Each structure stands twice: as structure tokens, then as C-alpha cells.
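Chemist: The following comprises the amino acid sequence and a computationally predicted model.
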Amino acid sequence: MTPVPSVEERQGREIAHYRSVAAQDTEAILGWQSPAGRARADRRGRLFVGRGRIASGARVLELGCGTGEFTRRVAPSGARVVALDLSGDLLVKARAKLDGAARFVRGNAHVLPFADASFDVVYGCSILHHLDVGVALREVRRVLRPGGRLVFSEPNLVNPQVLLMFKIAALKFHYGGSPDEMAFTRRAIRRVLGAIGFSRFSVTHFDFVHPAIPGALLPVVEPLLERLERVPFVRALSGSMLIHAER
């Protein structure tokens, strides 16, 4: 039986993996550079601001900011954004892209370097499944003020492509995945949120848009795919989940 890697070993592998990713065309590898990829990122940015009720002057923390793709979509709200990532290599790119728009911090999401009740909102895209989710969300709850909100977008393990990508190592490598990351289901994350003490939370299936859809087809295809999010049973196969909770 293969031994389970320690948290420290996993973090070391994450740092090494994203050092390699940072040395390449990062956004292309992660799927955010194509026309459909940019549309998906734009929608997530709007959801973070809207569901988080992020307004000018709000104290906001982004977990797993990477190269700042979502930081730059939230910063125009006027919020005071602190963007955290474990990878110093990705943060170099983020600072170059967004100098002055946010405060970038290298840190560990399992032990956040912030005082209790420091933030009004914590958000992030595709970061929780890289972490020990329970440990990370306890830290998120700690740094949120009473009434504060979290908003995360995460891959949905029930989606057929996501399932294959996370179960087949070659596919995970092809799509830029790190060795130890693992997506989860709606039921699993709801169970964690309840156990940690979030009394008000929701997990919504969304996003059937694939990054490979040609840009010329997006105006026609995107509205049709959004309708699938409202179809019972079908929506459970969406590519992503939007996680929202209040402290």
C-alpha cells in the first residue's frame, strides 16, 4: 500500500509543481486563456463579487490567488484585497500583473497568518481541493468576522471529465493538475461546512462551458449551457460548484 503523504510533503510537491507551471504560459495551462476560459473566469469574478457582496472598502482575502487572474477581477470593486498563495513563483507573476491593486502574501492556507475576524469576505477559485478542506475552512471561519462570507468555486467530481481527470494521472498532468489535488462532491463539502459550524451555507452546481469551445460559438452556446444549470438531475453533472457560506 502506498503511504499517505504528509501535509508537508504535499505542500512541497505543490510548490515544485507550480514552479514548473509558472515557468510556462500559466493561464493557457490552467485553461483561462482561451475565449471560453476567459468567459468562465469573468463569470467567476462576478459571482465572487456578487455572492460575497464585496463593496468598496471591504476587507477581502483571496486564497490560492495564483497569478492574480481573479484578483484583477475583484480588485476593481474597491475592496481592500489581500491575495495569498503558497507558490512564490506564481506570486511573482501576480505582482507583475497587478502591482498596487492588492497586497500579495506568501502563506499557508492551513495556518493563515492573520488575526481572528480580520476579513469581511474570503474567496477563491479551485483552491480548496488542493488542501485539507476541513483544516482550511476552519481557518477561513476563524479569520472571517461574524456575518462574514465565503465564496469558492470548485470542480465537481461528479462531472464525467472532472472525474476522469482526477482519477487518471496522465489526464491530470495534461490539464495542469498537481499530484495530490483531488476534487470532491457537493455532499462531501456540505458535510464539512456543517461540521465546522457554518449554519447558513449553500453549494450550487454551475458551469457547463468548456474552455475548448470556440469563441465564435460562445454567444450562442453559453446561454444554452447556462439553462442546463436549472434542469434537475442534469445540473448535478456541471463542471463546477459554487460554495457560499456565512459565519
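Modeler: Arrived safely.
Chemist: Please count neighbours and contacts with C-alpha atoms only from this point.
Modeler: Noted.
Chemist: Grab the longest strand from the chain for me.
Modeler: strand 144-155 (DSSP state E).
Chemist: which element follows that one toward the C-terminus?
Modeler: Using DSSP states H and E, the helix or strand that follows strand 144-155 in sequence is helix 160-167.
Chemist: just checking, Tyr60 is part of a strand?
Modeler: Actually, residue 60 is Val rather than Tyr. Yes - looking at Val60 with DSSP: H, G, I helix; E, B strand; the rest coil, it is inside a strand.
Chemist: Quick check: it vs Val220, distance?
Modeler: To Val220, Val60 is 35 Å away according to C-alpha to C-alpha, to the nearest Å.
Chemist: repeat for Asn156
Modeler: Counting by C-alpha to C-alpha, the separation of Asn156 from Val220 is 24 Å.
Chemist: higher neighbour count, the two?
Modeler: The neighbour comparison of Asn156 against Val220 (other C-alpha atoms under 10 Å) goes to Asn156, with 24 against 10.
Chemist: who are the neighbours in contact with the nearest residue to Ala115 once chain neighbours are set aside?
Modeler: The spatially closest residue to Ala115, leaving aside those adjacent along the chain, is Val143, at 6.3 Å (C-alpha to C-alpha, 6 or more residues apart in numbering). Taking C-alpha atoms under 8 Å, 6 or more residues apart in numbering, we find Val143 in contact with 114-119.
Chemist: second one coming, line it up with the first:
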Amino acid sequence: MAILEERGCAAGYQRMFRSVIDEVQLRPGEAILDVGCGTGVLDRWLARHTADANRIVAVDANGYLLREAKAFARQEGLAERIAFHEGRAEALPFPDASFDVALSVTVLEEGDAERMLAELPRVARPGGRVAAIVRAVDMPGWINLPLRRDLKVKAEFPFPGAGVAAGGCADASLYRRFCAAGLSRVSMWPYLAAFEDGPRARIIERGMRTRLAGTELEEWAQAMAHAEADGTFFVCQPFHCAVGTKR
């Protein structure tokens, strides 16, 4: 849970989410559904960003995370602005055409992406927007360390399929899937979200380091020491983003 909160509060992650919200072209009065809200960290950001101009509904299948999401919202004075519901992304507990915007962030990786991408447009109104962000296991990460090129490329190489469900989507097939879902005016782009020193950055750095051995690890440690000393250490995690309009 702490990792979800730390990731969602990271400036680089919020910039990525903001890029999607900007593409959605959210208008006052529109109703928003966040599918797979987790701790609600992005919903709280959205509530502050919209300044009470939009109804926000958040759904998650994990009851524990929902309880924590409600508690965080209460602590930040946002309990009245976000409605939390329990439900599965593959079978959303809402009627057809209930929302102006239906979005999911790093959720399509965790289940049946085809069913999820049928549900998101189903609950969107005609002219409503559907948006998704997924991790990009088909793209390399990036780390700001003074390393020789071959070592850097080796460490940054992606981990194909890591942590992705059998029917999940965590690659550029997101773009094809959005077009196949019958959405119009589909916008598609990759994004490198930057994480400075913190738990999330350390997780990514450790994952990259597992590729190395022997003198490579020594070179890595020296590069880390230099970057930490001069304040230039950060890592980037790749994502795919898509926004489309329901016909």
C-alpha cells in the first residue's frame, strides 16, 4: 500500500496522469469513473485538480484497499468528493452510459484486458472518453547514471511479461486494442515517468541491477555513488497511454 501511495504522489507519475487528463479534455460537470483505484491516490489528486467541478467515482476489487482509500480521502477532507465502490474491472457494477469519462491506470495488466476494454466503453456515454495507462514491458527503462553505454543498455533492457496476468495488457498492443474497441479519435503515446530517490526509484534500480555481475556491479556502485553525491540520480519507468472517444 505504501508503494502505491508513494508512486501516485511522485511528481513524474502525476505528470503522466496529467497528460492523460489533459488529452481527455475534461469539462465541468462531467462524471468520472476510475477503475482499479487502489488507495485512491490519483482520485484525490483529481478531486483537487477539478476543484469540485466533477463527480468522481472510484471502483476496486480489493476491499482492503478500498477501506484505506476511504480513510485517506477522509484525512484529506475529500470524502464527500469521491464515491468509492467495490467491483471488478471485468464486470463493472454500473449501468450502460453512466459516465462521461472512464479510465484505468495500471489495471489492464492484472486481469482479462479484453473484458476490461469492453466494460470501459460500455459505461461511457456516447461522446464520452475512455482512457488507460499500462506499464510498458516492451520498452526499456532509463536510469541517469554515468555508465558506459553497453552496461547501461544491458541494465535498462525490459523485463518482458514481468508481473502481467495471462490475459493482461502491458505493451503497445494497448493501441490496437483501443482502436478495436470501436473508439474514435484515439490518441496514443508512450511515456517515461521519472522517479527521484525514494522507494519506487530504489525498486526499479534494484531490478536493473539484477542483470549485472562481477566488475559490472562495481562500476554500477561507483556510478550510483557519484550520482547520489551530486544529486542527479533518477530512474524512468516506461508506460503506454491511450485516450479515445465513444461513438
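Modeler: It's in. Predicted, not measured: the structure shown is a model, and the values here were computed from it.
Chemist: which among the contacts of Val143 of structure 1 end up buried?
Modeler: The neighbour-count criterion (16 or more other C-alpha atoms under 10 Å) marks Phe119 among the contacts of Val143 of structure 1 as buried.
Chemist: The contacts of Val143 of structure 1 in strands, which ones?
Modeler: Per DSSP E, strands hold the following members of those: Phe119.
Chemist: can you map out the strands along structure 2?
Modeler: Under DSSP E, structure 2 gives strands at 31-35, 55-60, 82-86, 99-105, 124-135, 142-143, 184-196, 234-245.
Chemist: Can I get these in CSV including distance to Ala113 of structure 2?
Modeler: What follows is the strands of structure 2, written out as CSV (distance: least, C-alpha to C-alpha, whole Å):
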stretch, distance to Ala113 of structure 2
strand 31-35, 12
strand 55-60, 15
strand 82-86, 19
strand 99-105, 11
strand 124-135, 11
strand 142-143, 27
strand 184-196, 17
strand 234-245, 14
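Chemist: Show me what the residue nearest to Ala115 of structure 1 aligns to in structure 2.
Modeler: In structure 2, the residue matched to Val143 of structure 1 (TM-score structural alignment) is Val123.
Chemist: Mind putting the contacts of Val143 of structure 1 into TSV with distance to Ala83 of structure 1?
Modeler: Shown next, in TSV, are the contacts of Val143 of structure 1 (distance: C-alpha to C-alpha, whole Å):
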residue	distance to Ala83 of structure 1
Phe114	12
Ala115	15
Asp116	17
Ala117	17
Ser118	13
Phe119	12
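Chemist: now stretch 115-125 of structure 1: which residue numbers in structure 2?
Modeler: Stretch 115-125 of structure 1 corresponds to residues 95-105 in structure 2, going by TM-score structural alignment.
Chemist: so who does the closest residue to Ala58 of structure 1 other than its chain neighbours touch?
Modeler: Nearest residue to Ala58 of structure 1 in three dimensions, chain neighbours excluded: Ala79, at 4.7 Å (C-alpha to C-alpha, 6+ apart). By C-alpha under 8 Å, 6+ apart, the residues touching Ala79 of structure 1 are 54-60.
Chemist: ok, now with 6 Å
Modeler: By C-alpha atoms under 6 Å, 6 or more residues apart in numbering, Ala79 of structure 1 lies in contact with 55-58.
Chemist: And stretch 201-213 of structure 1, how far out from the chain middle?
Modeler: Offset of stretch 201-213 of structure 1 from its chain centre (C-alpha atoms, centre = their mean, to the nearest Å): 12 Å.
Chemist: buried set for it?
Modeler: For stretch 201-213 of structure 1, burial by neighbour count (16+ other C-alpha under 10 Å) applies to 201-203, 205-209, 211.
Chemist: Need the residues you listed in a markdown table (columns: distance to Gln11 of structure 1).
Modeler: Listed next are the buried residues of stretch 201-213 of structure 1 as a markdown table, based on distance: C-alpha to C-alpha, whole Å:
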| residue | distance to Gln11 of structure 1 |
| --- | --- |
| Phe201 | 28 |
| Ser202 | 29 |
| Val203 | 27 |
| His205 | 28 |
| Phe206 | 29 |
| Asp207 | 29 |
| Phe208 | 31 |
| Val209 | 30 |
| Pro211 | 28 |
